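1. Build the 3D model from these lines:
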Amino acid sequence: MTLLCRVIPCLDVAAGRVVKGVNFQNLRDVGDPVELAQAYFAQGADEITFLDVTATVDERATTYDVVRRTAEQVFIPLTVGGGVRSADDVARLLAVGADKIGVNSAAIARPALIDDIADRFGAQVLVLSLDVMRSAAAPSGFVVTTHGGRTQTTLDALEWAREAIERGAGELLVNSIDADGTKTGFDLELIALMRELSTVPVIASGGAGELDHFAPAISAGADAVLAASVFHSGYLTIGQVKRHMATAGVSVREVSA
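-> So this is what the prediction gives:
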């Protein structure tokens, strides 16, 4: 059976509002998360990813109320990340309607967090979010960053992904910090390297700007494509992306005209 590739809009949220910037900087308000999630659900999104991009920086919990209200209106899988520091945080997010939980900075600080979550809830709940930056200092040429892309580590991105999978991560959300918000296309080299090592699904993120950018990410090895700016601005719709991908030979769920 051919697995259908997923198209996932991403809601980067700060202070209860959806924001977007370039390379994670100069964030601007682009709308209400619940309203945008409803619109993308209606357009045929396969999932919604909800990332509280300032939760770790501000050292506060993810906005549970926004997650709850979104889950009440959107009936597709909802992945929530940002400020998740413990298995108890995961339990609370699942209780208010999240289906999967993304972890990043806290897992880098304490890798056993991945084991804790996977052991308690199963690998299918756990998404490792990697904010990756090119760096000649790393053996693979890529390092991971923390705190919404603000802090560069010395941790090799490929080695960290491999360790996280071994610890129980069920999916990799691979976001290129260098491409984020630039609309110049996904980092196909990074996607291919992650696909080569990964035994779990890979979501490509960062850089989508045109219809022609999505299918190559799948060809490079992604199981799903995630974007924000092109959807928030109304430049592209979920349906347009899916139909273009289908024309390019990618298997996607059908959407209404």
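
2. Please make it C-alpha for all contacts and neighbour counts, starting now.
-> Will do.

3. Run through the residues that contact the residue nearest to Ser233 when sequence neighbours are not counted.
-> Spatial nearest neighbour of Ser233, chain neighbours left out: Val30 (8.0 Å); criterion: C-alpha to C-alpha, 6 or more residues apart in numbering. Contact analysis of Val30 by C-alpha atoms under 8 Å, 6 or more residues apart in numbering lists 17-20, 232-233.

4. for comparison, sequence B:
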Amino acid sequence: MLNPRIIPVLLVHEKGLVKTVKFKDHKYVGDPLNAVRIFNEKEADELVVLDIDATVEGRDPDIEMIGNLASECRMPLCYGGGVKTLEQAKTILGLGVEKVAFSSLFFEQPELLTRLAEQVGSQSVVVVLDVKKKLFSGYECYVHNGQKRTKISPIKAAILAESIGVGEIVINSIDCDGMMTGYDLDLINQIKSAVAVPITAIGGAGSHDDICKLIQQEGIIGAAAGSLFVFKGKYRAVLISYPNRNEKELILS
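-> Got it, this is the predicted structure:
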């Protein structure tokens, strides 16, 4: 049976680990490999690594970096960024990565994700929906690190993702990214109510209480966070953290 998961998210920019605010203002927070080692020691449920430059720059995935991270990682690892072909996805999975995440390719060639799911299993195919509030009402999905509109609602995109055989959907709130003021619970509930595939939410977590509220509302869900696990205090000093076993029991209870 699936359980809620608490998931650190690492953003890679120019080979370094960064944190953003609303997908902008990159702040360097360290070395990705070192962060993986620390999360190993803290026994994180899962880890998501997103190369936020690759698709924007039209660059292929950094296979050497991914291989180094996968060989060090002792928890399930999801990688996203720059994957454009089935061959690239299979290469990454062959390195020991459990899941490959797609954003732009999902909107451009969804049939490729169907073929990949058929060949490697749907559990290894993840769609990331970068979502932003529209000016007056509703939400819209963006691609290319939040720079390009799709004019597609996240609910429509989630239903499409489920229909083509994707195994997981990640909801990434652009508006909440790095704000540490709580998840967009309304957005998450709308999408989770529309599909049956596992959902992971990113964007806005500023405390363990925010994760607790998300899990209390949605039950079995992936509660992912970036800033919460790499910053400490109001001045955002860099310090990698993760709930210990007692804290985790309180969050999940």
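
5. TM-score for the pair, please.
-> The TM-score (TM-score structural alignment, normalised by the length of the second structure) is 0.92; 246 aligned residues with a C-alpha RMSD of 1.7 Å.

6. Select only the buried ones of the contacts of Val30 of the first structure in ChimeraX?
-> To isolate the buried members of these in ChimeraX, using 16 or more other C-alpha atoms under 10 Å:
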select :17,18,19,20,232
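
7. Can you tell me which of the contacts of Val30 of the first structure is closest to Ala45 of the first structure?
-> His232 (13.1 Å; C-alpha to C-alpha).

8. do you know how far Pro61 of the second structure is from Val49 of the second structure?
-> 12 Å (C-alpha to C-alpha, to the nearest Å).

9. Show me whatever sits in contact with both of those two.
-> What both Pro61 of the second structure and Val49 touch, as defined by C-alpha under 8 Å, 6+ apart, is an empty set.

10. Relative to the whole chain's centre, how far out is the strand or helix carrying the residue nearest to Ser233 of the first structure?
-> If you go by DSSP states H and E, Val30 of the first structure is part of strand 25-31. Computed by C-alpha atoms, centre = their mean, to the nearest Å, the chain-centroid distance of strand 25-31 of the first structure equals 17 Å.

11. Pull out the buried positions in it.
-> Of all the residues in strand 25-31 of the first structure, those buried under the rule 16+ other C-alpha under 10 Å are 27, 30-31.

12. give me the element the residue sitting nearest the centre point of the first structure is part of.
-> The first structure has Leu173 as the residue nearest its centroid, 4.7 Å off, counting by C-alpha atoms, centre = their mean. Element membership for Leu173 of the first structure, per DSSP H and E: strand 171-176.

13. ok, now Asp186 of the second structure?
-> helix 185-194.

14. corresponding residue for the residue nearest to the centre of the first structure in the second structure?
-> Leu173 of the first structure maps onto Val170 in the second structure, with residues paired by TM-score structural alignment.

15. separation between its match and Gly81 of the second structure?
-> Taken as C-alpha to C-alpha, the span from Val170 of the second structure to Gly81 of the second structure is 14 Å.

16. so where does Ile211 of the second structure fall, helix or strand?
-> Judged by DSSP H and E, Ile211 of the second structure forms part of helix 208-218.

17. which residues sit against that helix?
-> Contacts of helix 208-218 of the second structure (C-alpha under 8 Å, 6+ apart): 4, 182-183, 185, 189, 192, 205, 221, 223, 243, 251-252.

18. post-alignment, the next helix or strand after the strand holding Val30 of the first structure versus the second structure, mean distance?
-> The helix or strand immediately downstream of strand 25-31 of the first structure is helix 33-43, counting by DSSP H and E. If you overlay the two and look at helix 33-43 of the first structure, the average distance to its match in the second structure is 0.8 Å (mean C-alpha distance after the TM-score superposition for the first structure).

19. Tell me who's in contact with the nearest residue to Ile164 of the second structure once chain neighbours are set aside.
-> Spatially, and ignoring its direct neighbours in sequence, Ile164 of the second structure is nearest to Thr114 (5.3 Å; C-alpha to C-alpha, 6+ apart). Thr114 of the second structure is in contact with 164-166, counting by C-alpha under 8 Å, 6+ apart.

20. Let me know the closest of those to Ala35 of the second structure.
-> Nearest to Ala35 of the second structure out of these is Val166 (C-alpha to C-alpha; 28.3 Å).

21. buried set for the helix holding Ile211 of the second structure?
-> Buried residues in helix 208-218 of the second structure (16+ other C-alpha under 10 Å): 208, 210-215, 218.

22. buried residues in stretch 167-187 of the first structure?
-> Those would be 167-183, 185-187, for stretch 167-187 of the first structure by 16+ other C-alpha under 10 Å.

23. what does stretch 46-58 of the first structure give?
-> Within stretch 46-58 of the first structure, the residues scored as buried using 16+ other C-alpha under 10 Å are 46-56.
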